[in-house]
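J.: could you look at this predicted model? Sequence included:
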Amino acid sequence: MTENRVVRLKSRPATMASRENFDIVDEPVPEPGEGEFLMRADYVSLDPAMRGWIAPGRSYVPPVEIGAVMRGFSAGHVVKSNHPDYREGDAVAGLFGVQRYAVSDGERAVRADTSLAPLEAWIGGLGMPGLTAYFGLLEVGAVKEGDTVVVSAASGAVGSLVGQIAKIKGARAIGIAGGGEKCRYIVDELGFDGAIDYKAQDVSEELKRLCPDRIDVYFENVGGDIMNAVLGHMNTFGRVAVCGLIAHYNATEPPPRLTNLRSILVNRLNVRGFIVFDFAERNAEALTALAAWHSEGRLKFRQDVREGGLDAFPDVLNLLYTGGNFGKLVLKL
């Protein structure tokens, strides 16, 4: 416990991030002060939002500064504590940054109960992706029994949970994913009512077939042509929860024109962007529900755990933007 492997932002990428955009260095392990604890990370979360966090310009949080530790969630164990609520050996998860060791005062950290789910699930289904799916669908999407819910990136960390929670709440769930394997997974394993392979099928035609009564809730993770297609099939007073626009994160050209913008007016749609931090004061409520559904076998988590340690961080991160991951992408340290 003498060296801390750290990923720091070196420069801002123009498109896909690469190894050249980061400094991966060894530094002294920090010491916790009064009211703080030191944690050692075992898993680092790879999330689509990371590309936005290193882009310049105004966003919902300030961009990671050049030279700063890369922002990120991780899960591990407390190795030293001066904090009254955390003891040595406690499993923890939180926004600790992309590094092997981190000091925390407990803000944006939780104790991870590994009797409920493996440690890596606490940065997945019981972490930010789970909270995002829960609040995005139930609060922003205001899903109700009998609704038809469509979710893009449906086999991913957030989308796979959205569809399952929709089913728990008595709604129909239709997922849009890339490739036959992912589409079969969300239907056969997760219980979605239908799936659309955007790589091989006409999304609009499939929506017409699978959603004969049109769409009440659309959970948006992608943007681009898929968003255009879905907007054309929304019901009157439908709700669109805009969680992400991953199709645009590395784009060098303007995004496709929103050709179905008129649908927002004609169908009086409620289109709302949201960030999981908007509901932070209710995280305990969400975690209680998510953990209960998981324990009952009604909510399944799929982790895509990659090896290679922090040196592999830039390459593994880019799997999110090429469709190379299957489930919640996690880097094992």
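T.: Thanks, I have the structure now. What you are looking at is a predicted structure, and each value in this text was computed from that prediction instead of being measured.

J.: going forward, measure contacts and count neighbours with C-alpha atoms only.
T.: Fine.

J.: which parts of the stretch 101-250 of the chain are strands?
T.: Ranges of strands in the stretch 101-250 of the chain, per DSSP state E, counting those that start in this stretch, are 101-104, 109-111, 148-152, 172-177, 194-197, 215-220, 234-242.

J.: tilt between the longest one and strand 148-152?
T.: Angle of strand 234-242 versus strand 148-152, following axes from the mean of the first three to the mean of the last three C-alpha atoms, to 10 degrees, is 40 degrees.

J.: which secondary structure elements does strand 234-242 contact?
T.: If contacts are counted by 3 or more C-alpha pairs under 8 Å, 6 or more residues apart in numbering; DSSP states H and E, strand 234-242 sits against strand 215-220, strand 270-273.

J.: returning to that earlier point: packed most tightly, which of the strands of the stretch 101-250 of the chain would that be?
T.: Among the strands of the stretch 101-250 of the chain, the stretch with the highest mean neighbour count (mean count of other C-alpha atoms under 10 Å) is strand 148-152, at a mean of 29.

J.: any idea of the angle that one forms with strand 172-177?
T.: 20 degrees.

J.: who are the packing partners of strand 148-152?
T.: Against strand 148-152 (3+ C-alpha pairs under 8 Å, 6+ apart) you get helix 159-168, strand 172-177, strand 215-220.

J.: go again with 6 Å.
T.: strand 172-177, strand 215-220 (3 or more C-alpha pairs under 6 Å, 6 or more residues apart in numbering; DSSP states H and E).

J.: then this one, side by side with the first:
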Amino acid sequence: MITKTNKIYIAGHKGMVGSAIWRALADQGYVNLIGFNSRELDLRDQGAVEAFFEAEKPDMVIDAAARVGGILANNDYPYQFLMENLLIQNNLIDGAHRHGTEKFIFLGSSCIYPKMAPQPLQEDSLLTGPLEPTNEWYAIAKITGVKACQAIRKQFGKDFVSLMPTNLYGSHDNFDLNTSHVLPAMIRKFHEAKVNDHSPVTLWGSGTPMREFLHVEDLAEAVVFAVENRLPEHLYNVGTGEDLSIKALALLIQSKVGHQGEILWDSSKPDGTPRKLMDVTKMKEAGWKASISLEEGIASTYDWFLHNIENIKEVKL
């Protein structure tokens, strides 16, 4: 049983997901949270991670650290997306297990499921078919993490659980047009076009794929729920259970940003998976569901973007 004074290590605590989890736990009164940036602790370095576990001995680990990006980044840097994620999660999972950490929350992505899996995506669709080629490198790494946590749970009875969120967005997101996901990229594109006399905005693909989006603060609340409860199974989808087309998303963001120009669709660019809707029945039955609407979430994310636009850096690869 994790108490408010147990030592909880949040890997990736400076990122969008990790910082939201930190804030959510702190708001609930957890007083022994620890985190290190990549300069202080390189999670790809097995020796450094081993030394960390020797010194800190956390009671719980939340793995929100990963090499992430959209279709373009996954396509251009397949080796980094595969190998760096394997190194990060293997070092954390194995280090936590060997040093007596009893509770571990592993965060992944809906891209672990087969490209043509039945919709909505259920947890038992894992490993039943080929992955989406544009992000298979990241997906394979995350599948390995899920199975490692399942193996520890099965063999040693530890509370190692995997949460698979759908597409995330929110404050502290990545707005770099070369590496960001679709929603923050659209916010930036529409904003820049608005301040450039409402110039046309060109978006990738046909606009027909269906996507589901979860505000990062909702994910953080799901993690708090998993901290405070021993979930009976090893893998849970985390999402809203609702989706919309990319074209509908574009129109919604365009409206929230106030862009009045034309939207152009570049159908020579890949669409990615036709649909990715999560079946969130298991989390609902466990006692948790999302609460932030997409309209509310986009509005608050654009507001955060406007207040932090001078500090948004381009990501170097």
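T.: Yep, it's here. What you are looking at is a predicted structure, and each value in this text was computed from that prediction instead of being measured.

J.: what's the TM-score here?
T.: For these two chains in superposition, a TM-score of 0.28 is obtained (TM-score structural alignment, normalised by the length of the second structure); 158 aligned residues with a C-alpha RMSD of 7.0 Å.

J.: make CSV out of the strands of the stretch 101-250 of the first structure and add distance to residue 37 of the first structure.
T.: Shown next, in CSV, are the strands of the stretch 101-250 of the first structure (distance: least, C-alpha to C-alpha, whole Å):
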stretch, distance to residue 37 of the first structure
strand 101-104, 6
strand 109-111, 11
strand 148-152, 39
strand 172-177, 41
strand 194-197, 45
strand 215-220, 37
strand 234-242, 36
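
J.: ok, then the element right after the longest helix seen in the first structure?
T.: Ranked by residue count and defined by DSSP state H, the top helix of the first structure is helix 283-295. The C-terminal neighbour of helix 283-295 of the first structure among helices and strands, as given by DSSP states H and E, is strand 303-306.

J.: next secondary structure after that next one?
T.: On the C-terminal side of strand 303-306 of the first structure, the closest following helix or strand by DSSP H and E is helix 313-317.

J.: in that next one, what's buried?
T.: For helix 313-317 of the first structure, burial by neighbour count (16 or more other C-alpha atoms under 10 Å) applies to 313-314, 316-317.

J.: and the strands in the stretch 51-200 of the second structure?
T.: Using DSSP E, counting those that start in this stretch, the strands of the stretch 51-200 of the second structure run over residues 60-63, 103-107, 159-165, 167-169.

J.: out of the ones you listed, deepest packed?
T.: strand 159-165 (a mean of 26).

J.: tell me the angle of that one relative to strand 103-107?
T.: Per the same axes, to 10 degrees, the angle that strand 159-165 of the second structure makes with strand 103-107 is 20 degrees.

J.: and strand 159-165 of the second structure, what does it pack against?
T.: Judged by 3+ C-alpha pairs under 6 Å, 6+ apart, strand 159-165 of the second structure is in contact with strand 103-107, helix 136-156, strand 235-238.

J.: re the thing from before, columns distance to residue 328 of the first structure on top of the helices and strands packed on strand 234-242 of the first structure, output as CSV?
T.: Below are these laid out as CSV (distance: least, C-alpha to C-alpha, whole Å):
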stretch, distance to residue 328 of the first structure
strand 215-220, 17
strand 270-273, 22
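
J.: residue 78 of the first structure is nearest to which of those strands?
T.: strand 270-273 (35.2 Å; C-alpha to C-alpha).

J.: in that closest one, what's buried?
T.: Buried residues in strand 270-273 of the first structure (16+ other C-alpha under 10 Å): 270-271.

J.: for that strand, name the packing helices and strands.
T.: Against strand 270-273 of the first structure (3+ C-alpha pairs under 6 Å, 6+ apart) you get strand 234-242.

J.: now the element after the strand it packs on, going C-ward?
T.: Using DSSP H and E, the helix or strand that follows strand 234-242 of the first structure in sequence is helix 262-266.

J.: go ahead and name everything in contact with that following helix.
T.: The contact list for helix 262-266 of the first structure (C-alpha atoms under 6 Å, 6 or more residues apart in numbering) is empty.

J.: would you mark the buried spots in it?
T.: 263-264.

J.: measure residue 18 of the second structure to residue 93 of the second structure for me?
T.: Distance of residue 18 of the second structure to residue 93 of the second structure, given as C-alpha to C-alpha, to the nearest Å: 17 Å.

J.: go through stretch 180-190 of the first structure and flag the buried ones.
T.: 182-187, 190.

J.: same deal with stretch 138-151 of the second structure?
T.: In stretch 138-151 of the second structure, counting by 16+ other C-alpha under 10 Å, buried: 138-146, 148-150.

J.: need those residues in JSON lines with distance to residue 276 of the second structure, can you?
T.: Output for these, formatted as JSON lines (distance: C-alpha to C-alpha, whole Å):
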{"residue": "138", "distance to residue 276 of the second structure": "16"}
{"residue": "139", "distance to residue 276 of the second structure": "14"}
{"residue": "140", "distance to residue 276 of the second structure": "17"}
{"residue": "141", "distance to residue 276 of the second structure": "19"}
{"residue": "142", "distance to residue 276 of the second structure": "17"}
{"residue": "143", "distance to residue 276 of the second structure": "17"}
{"residue": "144", "distance to residue 276 of the second structure": "20"}
{"residue": "145", "distance to residue 276 of the second structure": "21"}
{"residue": "146", "distance to residue 276 of the second structure": "19"}
{"residue": "148", "distance to residue 276 of the second structure": "24"}
{"residue": "149", "distance to residue 276 of the second structure": "24"}
{"residue": "150", "distance to residue 276 of the second structure": "23"}
